[in-house]
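Asker: need a 3D model of the following:
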Amino acid sequence: MTTSTHEIPFAEAIIISVNGVDLEVFEAGSENAGNPIVLCHGWPDLAYTWRFQVPALVAAGYHVIAPNQRGFGNSTAPEDVVDYDIEHLTGDLVALVDYFGYERATFIGHDWGAFVVWSFTLFYPHRVDKIVALSLPYLVRGEVPWLDFMEAVLGSDYYFVHFNKQPGIADAIFDSDPARFINNLYRKNEPLSPPKPGMALIEIAHGDSPLGDPLLSEIELSVYDSAFKHSGFTGGINWYRNLNRNWHLLADADPIIRQPALMVYGLRDTVARSEQLSAFVPNVEELNIDSGHWVHQERHEETTNAIIKWLARKQDK
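Answerer: Modelled structure (predicted):
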């Protein structure tokens, strides 16, 4: 069954109890059982972000599993910040794959979802067949905890740091008008402009004249608006509030990822590229697409086709 409220048909949600939470999960292609692929969204995003990829992946023979991860949509949003650390986030995926009866799966992640997929592979390498990461490359674990490093280099107004140092402020601003924040953030064809002082995401939330063109149609924006009016933004922001904790939790993991991986960059994305990706992910291929941050939505046809061709090529080997 599909909903009638989306411009692109999207599977009806099912609620699955895993790892101490209820996850809202969108499943498609059950007829392709035995060939699972798990799609992990980023922030502030939803499983709906994959609406362009799901039908193409099903047509390519995949059993698609796309959760709203904890803190998003109708999934459980625990109150305790530590319930959003990387052990909990990856534990949800373990339990989800177990629920569907799979030992291994291919994982695709965008933004924070890519961080979860990279980390999942470090913790559970035997559960991962292949990886596709969009926007966020593998984050090397240096000698200084990530938030401490970001504050020293980028300052206390950098949004990762602000979320931690001034909890609740950004949450309330985003919650006050989800549609405005999402519409101002999800843009394409943005001209290059120098950074403004202050916390960038708060400035975006307050903006009256966002740069570039809107990425989402009115119907698509209404899906995000409804979801974040229900969930609020705090659950997703709590992922950021565990970054130093995650640095400690990953201390004993083998840092080398050996699975075949595809790293997709948007050439106009502000997320930094990795100059040492192949040292930590030796079986990686890198792809550049002329896009901003939301590459799988902005250039969805090109991105989807590239992913499917890469997966097919790796399947044949």
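Asker: C-alpha only now, for contacts and for neighbours.
Answerer: Noted.
Asker: for the stretch 151-300 of the chain, what spans make up the helices?
Answerer: Ranges of helices in the stretch 151-300 of the chain, per DSSP state H, counting those that start in this stretch, are 159-165, 169-176, 178-185, 200-206, 218-231, 234-240, 243-249, 277-280, 295-298, 300-316.
Asker: want to put them side by side, so please do this one too:
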Amino acid sequence: MHEPTFVRVNGVQLEVFEAGREHAGNPMVLCHGWPEHAYSWRHQVPALAAAGYHVIVPNQRGFGNSSRPAAVTDYDIEHLTGDLVALLEHYGYADATFVGHDWGAFVVWGLALLHPERVRGLVALSLPYQERGDTPWIEAMAAAAGPDFYFVHFNRRPGVADAVLDAHPERFLRNLFRRDAPPVMSMVDLAQAEQPLGEPVMRDDELAVFVAAFAASGFTGGINWYRNLDRDWHQLAAADPVVRRPALMIYGDRDAILRSERLAEFVPDVEVVSLDCGHWIQQELPDETNQAILSWAARLQQRPEHREVQGHAGAHARDE
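Answerer: Sure thing, here's the model as predicted:
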């Protein structure tokens, strides 16, 4: 990962890492999840840049050294997707290929609904497209999983989990970034557990990067993404629910997140890849993840409409 730059967009400042800027006109934006960081893509950045992409990796609002607004509503889907649109404009691009993992996948799916003209194609890791349904998401989760499920707990008991995680960042992250661990119901319990379960996803020196980042920023900014889920549900109500862009869905066979049984109904132009790993897909199997993304992206670039758009975007970026 190169040294970051700081970019003022959409009323916030984002810490942005990039590589392959010489490949103007072929941007790929990588969007991390929670509780993660741009560093989550450390295995992808060099491979994608070497393959001819201008790789742009922001620490999204609330994470790393990016801005952490105080208002909870500043972390809703309109703000998060607005940051990505403004980031494209900063670099002089009309659109890009977007890759998102976990919460980053939710934001990328939302971008394809709210700003489809900005998305050439998208790759989602772990989290498939989420149907809105008739009930706001947190309300539905509370009914299905109870008040202690961490999505619900974050919303119904504001500040409680934040304080526990802030007090134990190293223990919490060490316990969370594991392979073959049981599904997590309570992040508070996980942060207080003395003995981690499963095998570590990363080396101690890699984990230290995440620990230092969250020790400095705290966890509230990222948790505020969860606190907007029902607000997001309302904001997406008017959008066409069908993603009309090419997409790649990468599942981990041992991930606790459920697969979508109706993915192709909502994302007609989707390819699906399954890898033998858990939730932290691009960190557990980096080479396989890179191959899946690059193979799909190569097929995407062969489409006539993609080649035409890429040529126009490259000229625009050079003019900027």
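Asker: now the TM-score, please.
Answerer: For these two chains in superposition, a TM-score of 0.94 is obtained (TM-score structural alignment, normalised by the length of the first structure); 303 aligned residues with a CA RMSD of 1.0 Å.
Asker: Tyr39 of the second structure -> the first structure?
Answerer: In the superposition onto the first structure, Tyr39 of the second structure corresponds to Tyr48 when matched by TM-score structural alignment.
Asker: can you give me the neighbour number for that match?
Answerer: Under the neighbour criterion other CA atoms under 10 Å, Tyr48 of the first structure is assigned a count of 22.
Asker: and for the residue nearest to it when sequence neighbours are not counted, the neighbour number?
Answerer: With sequence-adjacent residues excluded and distances taken as CA to CA, 6 or more residues apart in numbering, Tyr48 of the first structure is closest to Phe10, at 7.5 Å. Applying the criterion other CA under 10 Å, we find 22 residues in the vicinity of Phe10 of the first structure.
Asker: so how far is Arg104 of the first structure from Phe10 of the first structure?
Answerer: Between Phe10 of the first structure and Arg104 of the first structure the distance is 25 Å, computed by CA to CA, to the nearest Å.
Asker: please apply the same query to Leu46 of the first structure.
Answerer: Relative to Arg104 of the first structure, Leu46 of the first structure is positioned 23 Å away (criterion: CA to CA).
Asker: same deal with Leu134 of the first structure?
Answerer: 21 Å.
Asker: can you give me the helices for the stretch 1-150 of the first structure?
Answerer: Under the criterion DSSP H, counting those that start in this stretch, the stretch 1-150 of the first structure carries helices at the ranges 53-59, 86-99, 112-123, 146-154.
Asker: any idea which of the ones you listed gets closest to Arg245 of the first structure?
Answerer: Each of these was scored for nearness to Arg245 of the first structure using CA to CA, and the closest is helix 86-99 (8.3 Å).
Asker: the closest one maps to which residues in the second structure?
Answerer: Aligned using TM-score structural alignment, helix 86-99 of the first structure spans residues 77-90 in the second structure.
Asker: how much does the matching stretch stray from the first structure?
Answerer: By mean CA distance after the TM-score superposition for the first structure, the fitted stretch 77-90 of the second structure averages 0.4 Å away from its aligned residues in the first structure.
Asker: which parts of that stretch are buried?
Answerer: Within stretch 77-90 of the second structure, the residues that qualify as buried are 77-88, counting by 16 or more other CA atoms under 10 Å.
Asker: now for Ala24 of the second structure: what does it line up with in the first structure?
Answerer: Under the alignment defined by TM-score structural alignment, Ala24 of the second structure is paired with Ala33 of the first structure.
Asker: gap between the equivalent of Tyr158 of the first structure over in the second structure and Met185 of the second structure?
Answerer: Under the alignment by TM-score structural alignment, Tyr158 of the first structure pairs with Phe149 in the second structure. Taking CA to CA as the criterion, Phe149 of the second structure is separated from Met185 of the second structure by 5 Å.
Asker: what's the answer for Pro27 of the second structure, then?
Answerer: Using CA to CA, one gets 37 Å for the distance from Pro27 of the second structure to Met185 of the second structure.
Asker: where does stretch 253-261 of the first structure end up in the second structure?
Answerer: Under TM-score structural alignment, the match for stretch 253-261 of the first structure in the second structure covers residues 239-247.
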